[in-house]
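Peer 1: Whatever this is, show me its structure:
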Amino acid sequence: MPDVILQSCITCPECGHSQTDTMPTNACQWFYDCAGCGKVLAPRSGDCCVYCSYGTVPCPPMQQDRSCCR
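Peer 2: Model prediction:
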């Protein structure tokens, strides 16, 4: 099994601000405060978390083909 990537760069769909963060390994992150414009991001319909919606790398549970927190 390949290693899980823990770093993902989230890009805000409102202002375009990007920031790289370390994803939690034991839970999905449903909300994210944009440091650029202050908007609170939530997952798009059908996605389990903000990293799967707006990040460069899906969350660790999705990378491991495990069920997510939804």
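Peer 1: CA only for contacts and neighbour counts going forward, please
Peer 2: OK.
Peer 1: Now do the buried residues in stretch 20-29.
Peer 2: For stretch 20-29, a neighbour-count test (16 or more other C-alpha atoms under 10 Å) marks Met23, Cys28, Gln29 as buried.
Peer 1: what sits up against it?
Peer 2: Stretch 20-29 has contacts (C-alpha atoms under 8 Å, 6 or more residues apart in numbering) with 6-10, 48-51, 59-61, 68-69.
Peer 1: can you map out the strands along the protein?
Peer 2: For the chain, the strands defined by DSSP state E cover 7-11, 18-22, 32-33, 40-41.
Peer 1: Grab the most central residue of this structure for me.
Peer 2: Taking C-alpha atoms, centre = their mean, the centroid of the chain lies closest to Tyr51, which sits 1.1 Å from it.
Peer 1: Next, the structure of the following sequence, for comparison with the previous one:
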Amino acid sequence: MKLILQSTISCPACGHTKEETMPTDACQFFYECEKCKKVLKPKPGDCCVYCSYGTVKCPPIQGGKNCCN
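Peer 2: This next block holds a predicted model:
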């Protein structure tokens, strides 16, 4: 299975979107919106900001793992 490493994050505070490359070796727990500077954190039950606010789930979830651990 080929992993998708690009995901577009949408800020829930201001609606700004940006395409980012997801790390394959670690979770990203915090993400600062470049427009409004709000620091995003994963929603309850999600392992990272990409799973909560991205268009594509993080690589470990894509690969069938339960979380980024």
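Peer 1: circling back to that earlier point, could the strands of the first structure be laid out in TSV, adding distance to Gly55 of the first structure?
Peer 2: Converted to TSV, the strands of the first structure look like this (distance: least, C-alpha to C-alpha, whole Å):
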stretch	distance to Gly55 of the first structure
strand 7-11	4
strand 18-22	9
strand 32-33	11
strand 40-41	11
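Peer 1: ok, back up a step: buried members of the contacts of stretch 20-29 of the first structure into PyMOL, please.
Peer 2: Applying 16+ other C-alpha under 10 Å to the contacts of stretch 20-29 of the first structure, the buried members can be selected in PyMOL as follows:
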select buried, resi 7+8+9+10+48+49+50+51+59+60+61+68
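Peer 1: what's the closest of the contacts of stretch 20-29 of the first structure to Leu41 of the first structure?
Peer 2: Val50 (6.9 Å; C-alpha to C-alpha).
Peer 1: That closest one reaches Asp33, doesn't it?
Peer 2: No. If you go by C-alpha atoms under 8 Å, Val50 of the first structure and Asp33 don't touch, sitting 10.3 Å apart.
Peer 1: Contacts only, for Cys37 of the first structure.
Peer 2: Glu14, Cys15, His17.
Peer 1: Ok, Val4 of the first structure next?
Peer 2: By C-alpha under 8 Å, 6+ apart, the neighbours of Val4 of the first structure are Pro60, Gln63, Gln64.
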